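Q: sequence first, then the predicted structure, then my questions.
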Amino acid sequence: MRLMTGGIAAALVLLLSGCTAPAPVATPVAEPTPEESAPAGPLLCGDLVADVNLAAVMTGSDGVVPDPVRAIRPNDAFDAVELAAAGGLGCSWRVGVAPTTTYAEGDDLAYLSIEVLPGAAAQWQPAWAGDAPSEDTLAVGAIEASTAVGESGWQLTAPVGDAWIAMRLTASGLGTTGSRYDGIAPDEMLSRLGDVAEATFEAVQGATPEQLAWPAATSQRQGDAVCNGGLDPQGIGMALDTTFTETEVYDPTTSAPRSFGEAVAAAARSYSCDYLSDSLRGPHISVVYGAGSFFDLLGQADVSTAFAPLDLSTAAGYADGDVALRAQVTDGPAAPVLMRVGDSVYMIFSKDGATAVAEAVLAQIR
């Protein structure tokens, strides 16, 4: 008699008992981890800095963690339009009560701004400390950033990838009536700014060209900077009941930039005119062509609280779409005017009669 092997016997027992052998269990195969894709479209302000870092850098000497809100410092209104026209990204936040004038006073008021100008790294210059470039630096990761401390606050700037990045923390009352940062060492404030910069630099360094392609002015100035047309001195002089015998033109495209602001102005191809007589230095007018669509930026806080609409609908040359804002200040006619005429944006400063000058510019354009 042949003996059954153990395997055959076990199978026979299962068969006789009405059971079947268990099916073989498949070995699980690990699925590949999905790769994290870069955000679609240009970077946004939220991609440059986390809320927790914003709150940390803007915390005052009382230690109370603030809740920063998006806001443009009123005195930076034209600069915001200029940067957008140049194809850059401007981000800014405020803590404290929103100002109702361009002076932005209040011992609890502070602004943090982060600005990125793509394609400008080769033009980079250090921050300015007073009337000279600063020699102070701060290591932010592998990047050596230029820093400066002054009466208005703290600055940090560096070339990152092919972009020029500028950061600034300003506070009312610094060095005078007192600010929310009294008692905090300057190095501590710069260290906080460096923490914010580290995340910003990483975001810009890791960005694709498409992520640094923000909208820009569709049509910029092509020819020389000339104070004619709407900027002709004759009509502007008549508006102020005087005669201007000379104009000074500042064209930022004619020389290498010495600061971030000059690099932005050159990229936007803006320029300015100053009007002079034998005994008077008159209005100062800046213009950036092709920037009309970016005038809507000025509807944001805090420009919206520090400027008020200026009605030019009865002025000669007015057309639908023209709009103007006048700064709310307490010293009368010196209030600057921001104005969109067609596809161009103007900023007008005049010791007297800024509104009259704005009307003259409008009339001479059309």
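A: All right, it came through fine. Residues are numbered from 1 along each chain as shown.

Q: going forward, measure contacts and count neighbours with C-alpha atoms only.
A: Fine.

Q: now residue 112, nearest residue through space, not along the chain?
A: residue 169 (4.4 Å; Cα to Cα, 6 or more residues apart in numbering).

Q: before we move on, what about residue 200?
A: residue 48 (4.4 Å).

Q: where's that neighbour relative to residue 310, distance?
A: From residue 48 across to residue 310, the span is 35 Å (Cα to Cα, to the nearest Å).

Q: who has more neighbours out of those two?
A: Shown here are residue 48 and residue 310; by other Cα atoms under 10 Å, residue 48 has more neighbours (19 against 16).

Q: so what's that one up against?
A: 199-201, 203-204 (Cα atoms under 8 Å, 6 or more residues apart in numbering).

Q: give the buried subset of these as a PyMOL selection command.
A: Of the contacts of residue 48, the buried ones go into a single PyMOL selection, burial set by 16 or more other Cα atoms under 10 Å:
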select buried, resi 199+200+201+203+204
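
Q: between the contacts of residue 48, which is nearest residue 290?
A: residue 204 (26.4 Å; Cα to Cα).

Q: second one coming, line it up with the first:
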Amino acid sequence: MRSNAAVRTAAAILTVLLTGCASTGADRSVTPPTTSPTPSVLPAASGPLDCADLAPGDLVAAALQGSAPEPVAPVSAVQPEAVFESVLLEGVGGLSCSWRVGSGMPVYDDPSDWAYLRIAVLPDGAAEWVPLESHEGGAVPTRRVGEVDASFLGGESGWVFSAPVGKHWVLVDVRAAGLTAWGGRYRGVDIEVVIDRLAEVAAAAYASVAAAPADGFGPPLVAVGETPAECRGGLAAPGILAAAEAPPGAEVVAFSREEPAASFEEAVALRAGTFTCAIVVDGFPETIIRTARGFGELVDRFDAPDAGVAFGRIEPEGVPEGHTVTAYVEDAGDEPVGRLAALSAGDSLYWIDGARAGAIARAIVAQTY
């Protein structure tokens, strides 16, 4: 059976293309309680922050508890569909922290109790901050969280707080399975309690970031330069269209990102210098290929939990001696049909979202070398 990613619609692909991110899972406004949590205090960091500095473990566990009868024990894990975004943030010097409870990503339509909590910090991103925007165009409520006024959004698959904290942009969210279908982990739990618990995590993270020393964030791992948005070389249309088995009339179109950013993920993508090549059919993007020059050395993040379970390695042919190519495909047993793939070729990292992603990854390699 296919995983959740296999059933994303073309509309979701267009959203990713235009916003530069996977959905935060918060697309319908929920009015939060008005009470403001008191932030739990962690010892001030004396150097670069790490995930343990952002929020106490008991607050993370409480936010992910849901209706489970026994106390939960969150584990460090990134939602597979969010790994590329996490790599970009890490590469530009940001902090991307994520924990999971439950059974992990299930096959599609199979009841599961997974939930992921993420804290993400874009250093020096406060000037780029924009409030969250409802997909329905309605007003997005704000909430006083500790000493910070945070933008809040809740919807079909989770809840998110976003705020400028000092010079930085901090995002805190929970994504969970089955919220609109059968209730998932949070079935039967008062929604205001859920939001309160997440707000306590956000308050702790905001306090830690606000108290961070001048060297609270390390230098970027990747030296990002000017990257023209060009679908040539490994991304040239002939090989890409053939691998995708695209219909007659399909074309490969380049999209670059425009400032200012409209979301946290888009701000990270701008900082990382990414661009997108899309297979466009009848004027609509059916497959997207995102390219991050210089990020190829971070491809091993796709071996970490939970990506290491969702993705399997494939071995593209025709790689010259002395060159290293690493490729991962979702549902590798069904390769090349899987809808998600990550590829490192040269210094570039590619993220492929669409039909026959594995075949497209092989085509990029063939056209690169």
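A: All right, it came through fine. All figures in this text were calculated on a predicted structure; none of them were measured in a lab.

Q: TM-score of the superposition?
A: Scored against TM-score structural alignment, normalised by the length of the first structure, the superposed chains reach a TM-score of 0.82; 326 aligned residues with a Cα RMSD of 2.6 Å.

Q: ok, and for stretch 357-369 of the second structure, which residues are buried?
A: 357-368.

Q: equivalent analysis for stretch 318-338 of the second structure, please.
A: In stretch 318-338 of the second structure, counting by 16+ other Cα under 10 Å, buried: 325-332, 335-338.

Q: can you give me the end-to-end distance of it?
A: 21 Å.

Q: can you give me the offset of that stretch from its chain's centre?
A: 22 Å (Cα atoms, centre = their mean, to the nearest Å).

Q: quick one: contacts of it?
A: 2-3, 6, 299, 302, 310-316, 339-346, 355-359, 361, 365-366, 369.

Q: equivalent analysis for stretch 12-22 of the second structure, please.
A: Applying Cα under 8 Å, 6+ apart, the external contacts of stretch 12-22 of the second structure come out as 23, 81-82, 85, 257, 262-263, 265-266, 269, 276, 284-288, 353.

Q: do that again at 7 Å, thanks
A: Identification of contacts with stretch 12-22 of the second structure by Cα atoms under 7 Å, 6 or more residues apart in numbering yields 82, 262-263, 265-266, 269, 285-286.

Q: read off where it ends up in the first structure.
A: Stretch 12-22 of the second structure corresponds to no residue of the first structure when matched by TM-score structural alignment.

Q: sorry, back to before: export the contacts of residue 48 of the first structure to TSV and tack on distance to residue 118 of the first structure?
A: TSV is the format used below for those (distance: Cα to Cα, whole Å):
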residue	distance to residue 118 of the first structure
199	17
200	14
201	13
203	13
204	9
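
Q: next secondary structure after the helix or strand containing residue 10 of the first structure?
A: Per DSSP states H and E, residue 10 of the first structure falls inside helix 6-16. Per DSSP H and E, the first helix or strand lying C-terminal to helix 6-16 of the first structure is helix 45-48.

Q: just checking, residue 131 of the second structure touches residue 153?
A: No. When contacts are counted by Cα atoms under 7 Å, residue 131 of the second structure is not listed as touching residue 153 (9.7 Å).

Q: those two: who's more crowded?
A: residue 153 (28 against 19).

Q: distance check, that one against residue 12 of the second structure.
A: Relative to residue 12 of the second structure, and taking Cα to Cα, residue 153 of the second structure is found at 18 Å.

Q: try residue 292 of the second structure
A: For residue 292 of the second structure relative to residue 12 of the second structure (Cα to Cα), the value is 21 Å.

Q: where exactly do the strands run in the stretch 201-350 of the second structure?
A: With DSSP state E, counting those that start in this stretch as the criterion, the stretch 201-350 of the second structure has strands at 251-255, 275-281, 284-293, 311-314, 325-330, 340-345, 348-353.

Q: mean per-residue distance, the fifth one versus the first structure.
A: Okay, so that is strand 325-330 of the second structure. With mean Cα distance after the TM-score superposition for the first structure, strand 325-330 of the second structure departs from the first structure by a mean of 0.7 Å once superposed.

Q: residue range for that strand in the first structure?
A: Counting by TM-score structural alignment, strand 325-330 of the second structure corresponds to 322-327 in the first structure.

Q: trace the longest helix seen in the second structure over to the first structure and give me the residue numbers.
A: The longest helix of the second structure (DSSP state H) is helix 191-210. Using TM-score structural alignment, helix 191-210 of the second structure corresponds to residues 186-205 of the first structure.

Q: which non-adjacent residue is nearest the residue positioned nearest the centre of the first structure?
A: The first structure has residue 90 as the residue nearest its centroid, 1.7 Å off, counting by Cα atoms, centre = their mean. Closest residue in space to residue 90 of the first structure, ignoring its immediate chain neighbours: residue 115 at 4.5 Å, by Cα to Cα, 6+ apart.
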